[in-house]
Each structure stands twice: as structure tokens, then as C-alpha cells.
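S.K.: coords below, sequence missing:
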């Protein structure tokens, strides 16, 4: 079964964050990433620039 993962510490400036998420779809994974950013990092994902989103997207791993 295919799935996607994201590891927060791979994002520049977040090297100390232990957050790692796995989901069956990218849509579900984005929900986890955005919730984590809101709760753990006090960020508002609605304010992320397109460059920020592209950087997160580049760190999403797709597994077959």
C-alpha cells in the first residue's frame, strides 16, 4: 500500500523538532503537517507563502 511521510526536522530551522507524520494520502498528510505547525510551532498555515508550501512539498516522501 502506498503512503506518504513528512519529517519536520528536515525543514530548515526545525532541526530540533521530533515531529514525523505518515498518512495514506497527501491530502491527509497536509492536514497533519498544518495541525502540527499550528500547535507545536504556533504558526498559521494560512499565512504560509507559496515558497513555504513548495519547500514543505519537496520534503514529502512518497512510498510505494
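M.R.: Arrived safely, thanks for sending. These numbers come from a predicted model, not from an experiment.

S.K.: CA atoms for contacts and neighbours, from now on please.
M.R.: OK.

S.K.: Name the residue closest to the centre of this protein, please.
M.R.: With the centre of the chain defined as its mean C-alpha position, the nearest residue by CA atoms, centre = their mean is residue 33, 3.8 Å away.

S.K.: Pasting the second one now:
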């Protein structure tokens, strides 16, 4: 079994209807995928996220075993 990290967009407040989720080997890779998803699916610019938003999103990245 390998350790990895996961993020599900539906766990984010206000995004409960979004079915997207990602799993990657590192938190850094999950962050990149989250940012890409935000741009493509939600027309958000991650550069506009303040530190409080980034801190909140960071709590939604969970360790998983795959």
C-alpha cells in the first residue's frame, strides 16, 4: 500500500454539488490539480485566493492509502 493525498471539491463549503476529486502522491501535486480544477471548472483564479482560503483548502487535503 502506498500513502497518497486526496481532495474532494464537494468537501469545500459551497461546492457540495461538484463531483471532482483528485488523488496524488504528494500534497504539492494535489494543490496543482486543485488549482487547475478551480480554473477550468469554477472559473476561479487561484492567485486571488487569500491566505485564509488557502489555509481552509489545506485542511481539506486528506492522507489516504491506495
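M.R.: Thanks, I have the structure now. The structure presented is a predicted model; accordingly, all values stated were derived computationally and were not measured.

S.K.: The residue nearest to the centre of the first structure maps to what in the second structure?
M.R.: Counting by TM-score structural alignment, residue 33 of the first structure lines up with residue 34 in the second structure.

S.K.: For its match, pull up the helix or strand it's in.
M.R.: Here residue 34 of the second structure is covered by helix 27-42, with elements defined by DSSP states H and E.

S.K.: next helix or strand past that helix?
M.R.: In the C-terminal direction, the helix or strand that comes right after helix 27-42 of the second structure (DSSP H and E) is helix 51-59.

S.K.: Next, the buried residues of that next one.
M.R.: Of all the residues in helix 51-59 of the second structure, those buried under the rule 16 or more other CA atoms under 10 Å are residue 57.
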